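A.B. asks: Only the shape, not the letters, is given here:
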């Protein structure tokens, strides 16, 4: 089975970034010169994904517009001789096939994935959350999980080691390491107290799932907050087929948190060929 599609749930309200997200989707917040969601789409494309399925909601139209063709803008850029900018805009439109489906009720991540069922069909697929921006030395984040899926032909979750003092903010896995950085998952616990956490391996926003998750999601009762939890469904799926965790190589930026978003902006700017040197010098003047 080959993974051709990725589901990107973007229907959330982004309340942690209010008032900035009152009229603008959180996924469109800029990280340097690109919106957050473009980094995620580019990661998918670099990993060989052929179709992106956005699960959207109200106020998310600007995401569709960003990846759509803008004839007026392209004409202006062409007439102005701004060919580099023209190519940049056209590349955004042409990078991948995109489909959209609307999540009409805010019933959780599991419900958002279930909403994409008809577009995914009976094939394995990736799930990528726009909050997590992943920088890797070689293979993109979701690409690392795709390699593990090809090896095991079973669902794979990206995990990250976090300090135990922070584990109660994540879902985490109880698992046995079966190969370097690769774990066979026996249980999953959502936001456990520190003294009840089975490990320091937190589940982050990258998954590769088999289509068997859909009938499980249909039977998964609402959990905390009346939402259908994806973690609950994956845990139930593990009763009938294997679930694996992979400790991805690279660095994750949690851009759903204001401070972490600022850190990501600063760090990526310092690594940027154009912005890095002058920004580094500016920061030195602040620290004198």
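C.D. replies: Everything's here; your move. Note that this is a predicted model, so its numbers are computed, not measured.
A.B. asks: alpha carbons only for contacts and neighbour counts from here, please
C.D. replies: Noted.
A.B. asks: Please, where are all the helices along the stretch 1-150 of the chain?
C.D. replies: Secondary structure of the stretch 1-150 of the chain by DSSP state H, counting those that start in this stretch: the helices cover 36-46, 61-67, 71-79, 83-94, 109-115, 117-120, 141-152.
A.B. asks: just how off-centre is the last one within its chain?
C.D. replies: Its chain's C-alpha centre and that of helix 141-152 lie 15 Å apart, by CA atoms, centre = their mean, to the nearest Å.
A.B. asks: quick check: angle from the next helix or strand after it to helix 141-152?
C.D. replies: Later in the chain than helix 141-152, the nearest helix or strand by DSSP states H and E is strand 155-161. Calculated by axes from the mean of the first three to the mean of the last three CA atoms, to 10 degrees, strand 155-161 forms an angle of 130 degrees with helix 141-152.
A.B. asks: still on that earlier bit, need the helices of the stretch 1-150 of the chain in JSON lines (columns: mean neighbour count and distance to residue 159).
C.D. replies: Shown next, in JSON lines, are the helices of the stretch 1-150 of the chain (neighbours: other CA atoms under 10 Å; distance: least, CA to CA, whole Å):
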{"stretch": "helix 36-46", "mean neighbour count": "20", "distance to residue 159": "17"}
{"stretch": "helix 61-67", "mean neighbour count": "15", "distance to residue 159": "28"}
{"stretch": "helix 71-79", "mean neighbour count": "13", "distance to residue 159": "41"}
{"stretch": "helix 83-94", "mean neighbour count": "14", "distance to residue 159": "29"}
{"stretch": "helix 109-115", "mean neighbour count": "22", "distance to residue 159": "18"}
{"stretch": "helix 117-120", "mean neighbour count": "15", "distance to residue 159": "24"}
{"stretch": "helix 141-152", "mean neighbour count": "20", "distance to residue 159": "10"}
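A.B. asks: A further structure is provided below for comparison with the first:
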């Protein structure tokens, strides 16, 4: 039976310690890139892929994410009364009418795998997507999650978004061992290891913050013991899953900005600022004068 991807999970309970002090009271996922918060870029990517149920796995001090996706009656009324239709349209488009938002609390910070497991009551046994808002992925044509959903629809197998990284950076990522190659962009995953030393890395193909996973992984996560850093690692559950079920690695088309890193976040603001329909030209002129 053909199954479609209609649920996306967004783990947003982390503390964002690398961005202190700004993240002391404000979620990292709400940091703006030009004029939109990081989480909105990820949600819009999922929505463009046809996904309509967005599950936010939240923690303490994440109330502003909830507010961002709630209806702001007073603001909308004020904009409407003042005839500011352009801004009213922007506010209303944050959450389209056919999009459902669900919030689940991750009470303890036990790792990415645990955060995904928290969504089990919603996901149940259905395939689902996971998007990490830290990774802002840009493609001026087809959004990356839409690309991955198309790969999933064709093969009916889970899909991991991957990119080639420098050898010395393998210790930052989950790194796959490539199996059978299907085409230039798609291969099966033979194994995956979390943050290997460059000398021990099985490849340079790193899993970035985009996944399409079968519901079966929830049972595996429930039995996964704490791994690196004393946390329940999603990579460990995927490693167990590939022993039971075929998973695909997809080398996506697009540019990744690592917004979990201050330099990557600044780069994202510059690049997205240059692409902004209203600001791009003036911003480019300013940069040229620097």
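C.D. replies: All right, it came through fine. Remember, it's a predicted structure, so these values are computed and weren't measured experimentally.
A.B. asks: follow-up on the earlier one: so which of the helices of the stretch 1-150 of the first structure is nearest residue 223 of the first structure?
C.D. replies: helix 109-115 (10.4 Å; CA to CA).
A.B. asks: Who are the packing partners of the closest one?
C.D. replies: strand 5-9, strand 51-56, helix 213-219, helix 230-237 (3 or more CA pairs under 8 Å, 6 or more residues apart in numbering; DSSP states H and E).
A.B. asks: so the second one corresponds to what in the second structure?
C.D. replies: When the second structure is aligned by TM-score structural alignment, the counterpart of strand 51-56 of the first structure is residues 53-58.
A.B. asks: Can you get me a residue count around the counterpart of residue 199 of the second structure in the first structure?
C.D. replies: Structural alignment (TM-score structural alignment) places residue 199 of the second structure against residue 195 in the first structure. Residue 195 of the first structure has 10 neighbours, counted by other CA atoms under 10 Å.
A.B. asks: which residues are contacting the top helix by length along the first structure?
C.D. replies: When the first structure is parsed with DSSP state H, its longest helix is helix 258-271. For helix 258-271 of the first structure, contacts defined as CA atoms under 8 Å, 6 or more residues apart in numbering pick out 16, 17, 31, 32, 253, 254, 255, 275, 276, 277, 279, 280.
A.B. asks: among these, who's most crowded?
C.D. replies: Sorting the contacts of helix 258-271 of the first structure by how many neighbours each has (other CA under 10 Å) puts residue 255 first, at 22 neighbours.
A.B. asks: how about that residue, what's its match in the second structure?
C.D. replies: By TM-score structural alignment, residue 255 of the first structure lines up with residue 259.
A.B. asks: Surely that match and residue 137 touch.
C.D. replies: No. The pair residue 259 of the second structure / residue 137 is not scored as a contact, 10.0 Å apart, by CA atoms under 8 Å.
A.B. asks: Please identify the helix or strand for residue 208 of the second structure.
C.D. replies: For residue 208 of the second structure, the host element (DSSP H and E) is strand 205-213.
A.B. asks: In terms of secondary structure, what does that strand contact?
C.D. replies: Contact here means 3+ CA pairs under 8 Å, 6+ apart; on that basis strand 205-213 of the second structure packs against strand 128-131, helix 144-155, strand 158-164, strand 174-181.
A.B. asks: before we move on, the earlier item: so the match of residue 199 of the second structure belongs to a helix, correct?
C.D. replies: Yes. Residue 195 of the first structure: assigned to a helix according to DSSP: H, G, I helix; E, B strand; the rest coil.
A.B. asks: mind checking how far it is from residue 234 of the first structure?
C.D. replies: Separation of residue 195 of the first structure from residue 234 of the first structure (CA to CA, to the nearest Å): 23 Å.
A.B. asks: now do residue 136 of the first structure
C.D. replies: In terms of CA to CA, residue 136 of the first structure sits 26 Å off from residue 234 of the first structure.
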